[in-house]
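*Asks:* Fold the stuff below for me.
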Amino acid sequence: MTLLTDIASLDAIATLADSLPVADERAAAAATARQASLTKPPGALGRLEDLAIFLASWQGTDRPVITRAQALVFAGNHGVCDQGVNPFPQEVTAQMVANFETGGAAINQLCRVAGADLSTVALDLDRPTGDITLTAAMSDEDTLRQMRRGAEAVAADAQVLILGEMGIGNSTVAAALSCAAFGGDAAGWVGRGTGSDEAGLARKVDAVRRAVARHAGVRGAAMLAALGGREQAAICGAVLAARAMRIPVILDGFICTAATAPLFDADPRLLDHCLVGHVSREPGHARLLDALGKTPVLALDMALGEGSGAALALGILRAALACHNGMSTFAEAGVAGG
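*Replies:* This is a model prediction of the structure:
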């Protein structure tokens, strides 16, 4: 994927929307017409109809298919853990990556059921990012490098891309990115993550407040360098690469969605091809979805990460296409009323 190879600065990310593919309105209109001809009352399949039309608009055909779904889980470690924001040590990130690679995690089971090819990309786990309460998480150069790594991981033959993450401390990073992008007090964005107690929650809120204040005024993709992490940068790179290849993206929960907030801040159009698989139990996620104007596919009271909610949403997309492509029209079925 060459989209980001010529990008020399994070500020240039904001210029990409003008040159990236957009939804195919003709294909969407044709898919909408097909929905109207199927043997059901108009609108009876609700959101399933909308999802089929959405996929049609990005595949450029009134009969979209998913023959290959790719799932990518990016993993990184965070210097803000020095502030006591997580009850688990950062060694858990590498241990969970090993669990993904041997098939033992929830995401492995959900991808198998949903029919998605899963890969894990570990991003310099022995080198945590800078502590965002004291300094920038990454240099601009490192941020762009991680974005390119994310972009290069996207398979050109996929019809849909599932994105997930793993990283001890990254719910604090997600809250900081959300707070920086959309404002409000840090407490409204911070949740318990992997199980922080009251004292741990207070440390998270304090860390987010200090980090956002330290990097006040940073906007757009530069927020990734200031407040993000390597997995957040890789997620953004994958999102942009998928857009260049007209591949719809299913984002996972709070952390994965928050990773894309810098892209939205740079230009909201950069997320037009993205769905959000579910609304997380983390309290900031529903607020974040409102700010992004995104409606989640599912609401199952989950807060695991890993891409788990996005993988479940893939099953809904497959169901939407099964109905869209497999149902008879009124004329084909000889049913009156079409």
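*Asks:* hey, let's count contacts and neighbours off CA atoms from now on
*Replies:* Fine.
*Asks:* For stretch 234-250, what is the distance to the chain centroid?
*Replies:* Relative to the centre of its chain, stretch 234-250 is centred 9 Å away, using C-alpha atoms, centre = their mean, to the nearest Å.
*Asks:* now do stretch 217-233
*Replies:* So, by C-alpha atoms, centre = their mean, the centroid of stretch 217-233 is 15 Å from its chain's centroid.
*Asks:* which of the residues in that stretch are buried?
*Replies:* For stretch 217-233, the neighbour count (16 or more other C-alpha atoms under 10 Å) marks 218-233 as buried.
*Asks:* Proceed likewise with the subsequent sequence, for comparison:
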Amino acid sequence: MYTAAVTREEIQAKIDSKTKPLGALGALERLALRIASVQGTLSPELVNPHIIVFAASHGIASQGVSAYPSEVTPQMVLNFMGGGAAINVFTRQHGINLLLVDAGVDYDFGKNEKLIDAKVNFGTKNFLKQPAMTAAECRRCLEKGAELVRHVRETGCNVIGFGEMGIGNTSAASMTMSRLLEIPVSECVGKGTGLNDVQLLQKIAVLTDASEYHKNEPNDPESVLATFGGFEIAMMCGAMAEAAKLGMLVLVDGFIASVSYLCAFKMDASIGHNAVFCHQSDEKGHRLLLQWLQADPLLKLDMRLGEGTGCALAYPLLQSAVSFLNEMASFESAGVSRNTENQN
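*Replies:* Coordinates of the predicted model:
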């Protein structure tokens, strides 16, 4: 799609030539450099942006690890389909295409053009007692996520974000993070959908028991996903990895999405070249995970909703980064004198 590859140094020189003090646009300059580097051009563009929301049910939810019952997952999917959720509002506001995917919800939605049926099973198993999914189910999730992104790429899309919905998925994400980074479960677990202090302690106890139960399982990303993950988490991982391979900008949402990204990163660290971290969630483990990834998120709004909402809210910043790089005058074109201390 892009005809001329350019170096990071050439892109940085173009940024520095704009009519502003060096570095004066701060994070927008770093964002412009990232976008232009991914696209290999001095004139980047954002084409047909998409956000895919993956939904799935979790067996661990039966252990009381969430403030909401499992039936909220299909109810929220129906809300997405009806256009009433936060992600619907924000994608409409910013002109982003929204795709909804049933990765494994414990509900029969029937045929509906507003929902992509990629159901692997009717929810994962309770990982307190057995692995969440089989190795074959996990592999199917990864492959299906990649397949969905290939279809999106065929529309010309070059920037894609990912969201999720699944009661219990902060538990699945916390366990996955804990095992992959080899840090205590208690450091990864937060209040999720809004647990009180007593419920949080119960959640930590359940997940600590689950960690002990599976202590001898392998800790490679695919095995960890099969042991603790959700269908939506694994499918998102496959989707992110494929988007990076296809040269797309990968917008990473909050805690759950960042854990999916962590799995993809552990499989192939080159995904880091394509990733834009959209916001720092209010979920406890997210800050720690972002630090480990050395990621600098664009927003910090104390959100903990998921759904890809952070991607949608951050997208206008990508537009601004592209716009200033393409449209802002240079010192030479505007006839403005440079800071003489920065002249060669």
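*Asks:* Quick check: TM-score for this pair?
*Replies:* Once superposed, chain against chain, the TM-score is 0.89 (TM-score structural alignment, normalised by the length of the first structure); 315 aligned residues with a C-alpha RMSD of 1.6 Å.
*Asks:* sorry, back to before: from the buried residues of stretch 217-233 of the first structure, which single one is nearest A187 of the first structure?
*Replies:* L227 (16.7 Å; C-alpha to C-alpha).
*Asks:* Quick one: map the closest one onto the second structure.
*Replies:* Aligning on TM-score structural alignment places L227 of the first structure opposite F228 in the second structure.
*Asks:* quick one: its match from E164 of the second structure, how far?
*Replies:* To E164 of the second structure, F228 of the second structure is 16 Å away according to C-alpha to C-alpha, to the nearest Å.
*Asks:* Helices of the first structure, residue ranges please.
*Replies:* For the first structure, applying DSSP state H gives helices covering 25-37, 47-59, 91-101, 106-114, 140-152, 170-182, 198-214, 222-227, 230-244, 254-259, 261-266, 283-292, 308-326, 330-333.
*Asks:* Would you mind giving those helices as TSV with distance to R127 of the first structure added?
*Replies:* Formatted as TSV, the helices of the first structure follow (distance: least, C-alpha to C-alpha, whole Å):
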stretch	distance to R127 of the first structure
helix 25-37	45
helix 47-59	37
helix 91-101	12
helix 106-114	25
helix 140-152	12
helix 170-182	15
helix 198-214	20
helix 222-227	15
helix 230-244	10
helix 254-259	19
helix 261-266	23
helix 283-292	28
helix 308-326	26
helix 330-333	60
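*Asks:* just so I know, which of those helices lies nearest L134 of the first structure?
*Replies:* Short answer: helix 198-214, nearest of the helices of the first structure by C-alpha to C-alpha, at 7.3 Å.
*Asks:* what sits up against the closest one?
*Replies:* Helix 198-214 of the first structure is contacted by residues 80, 83-87, 132-135, 172-173, 175-176, 179-180, 185-187, 190-192, 227 when judged by C-alpha atoms under 8 Å, 6 or more residues apart in numbering.
*Asks:* for stretch 253-266 of the second structure, same thing?
*Replies:* Contacts for stretch 253-266 of the second structure (C-alpha under 8 Å, 6+ apart): 161-164, 169-170, 173, 176-177, 180, 221-222, 225, 233-234, 236-238, 240-241, 252, 271-272, 277-281, 283, 285-286, 289-290, 293, 304, 306, 308-311.
*Asks:* Out of those residues, which end up buried?
*Replies:* Buried, going by 16+ other C-alpha under 10 Å: 161-164, 169-170, 173, 176-177, 180, 221-222, 225, 233-234, 236-238, 240-241, 252, 271-272, 277-281, 283, 285-286, 289-290, 304, 306, 308-311, out of the contacts of stretch 253-266 of the second structure.
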